[in-house]
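Visitor: Okay, sequence plus prediction incoming.
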Amino acid sequence: MAKWEYVTVPLLTHATKQILDNWGEDGWELVQVVPGPGGGDQLVAYLKREK
């Protein structure tokens, strides 16, 4: 059975693609993007990768 590790990453709306591309190069897969705790236009990405 696969084992996973997870990370949450704050996203800057003007650099979302660059941030996700950088994490993706390290093997992280995007699971979900949700509004940040502060509301507004802040976003948080949840990512996972196999251990």
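Guide: Looks like it arrived, so ask away. Note that the structure is a prediction, hence the values are computed from the model and not measured. Numbers count the residues shown, from 1 in each chain.
Visitor: For the rest of this, base every contact and every neighbour count on C-alpha atoms.
Guide: OK.
Visitor: pretty sure residue 8 is in a strand, no?
Guide: Yes - Residue 8 sits within a strand when classified using DSSP: H, G, I helix; E, B strand; the rest coil.
Visitor: Give me the number of neighbouring residues for it.
Guide: Neighbours of residue 8 under the rule other C-alpha atoms under 10 Å: 13.
Visitor: how close does it sit to residue 47?
Guide: Separation of residue 8 from residue 47 (C-alpha to C-alpha, to the nearest Å): 6 Å.
Visitor: adding another structure so you can compare the two:
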Amino acid sequence: MKKWEYVTVPLLTHATKQILDNWGEEGYELVQVVPGPNPEQLVAYMKREKQ
């Protein structure tokens, strides 16, 4: 059975790709993006398989 670890990441709208690419390099996969506390920010939910 696979086990997962999760992280929530604040995304700034002007640097979204760079932030997601950095987390992708760490092995995380994007699950969902939801609105953040203000219009300039989103929150990404990411997961990766536990080692």
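Guide: Here it is on my side, so go on. All of these numbers come straight from a predicted model, not from anything done at the bench.
Visitor: Next, the TM-score between them, please.
Guide: The TM-score (TM-score structural alignment, normalised by the length of structure 1) is 0.92; 50 aligned residues with a C-alpha RMSD of 0.8 Å.
Visitor: Chain neighbours aside, what residue packs nearest to the residue most central in space within structure 1?
Guide: Centroid-nearest residue in structure 1: residue 45, 3.1 Å away (criterion: C-alpha atoms, centre = their mean). Of all residues not flanking residue 45 of structure 1 in the chain, residue 33 sits nearest, at 4.4 Å (C-alpha to C-alpha, 6 or more residues apart in numbering).
Visitor: Quick check: that neighbour vs residue 46 of structure 1, distance?
Guide: Taken as C-alpha to C-alpha, the span from residue 33 of structure 1 to residue 46 of structure 1 is 6 Å.
Visitor: now do residue 22 of structure 1
Guide: 14 Å.
Visitor: quick one on the thing from earlier: which stretch of helix or strand covers the residue nearest to the centre of structure 1?
Guide: Per DSSP states H and E: residue 45 of structure 1 is located in strand 43-50.
Visitor: Not counting its neighbours along the chain, what's nearest residue 47 of structure 1?
Guide: For residue 47 of structure 1, the spatially nearest residue (C-alpha to C-alpha, 6+ apart) is residue 30, at 4.5 Å.
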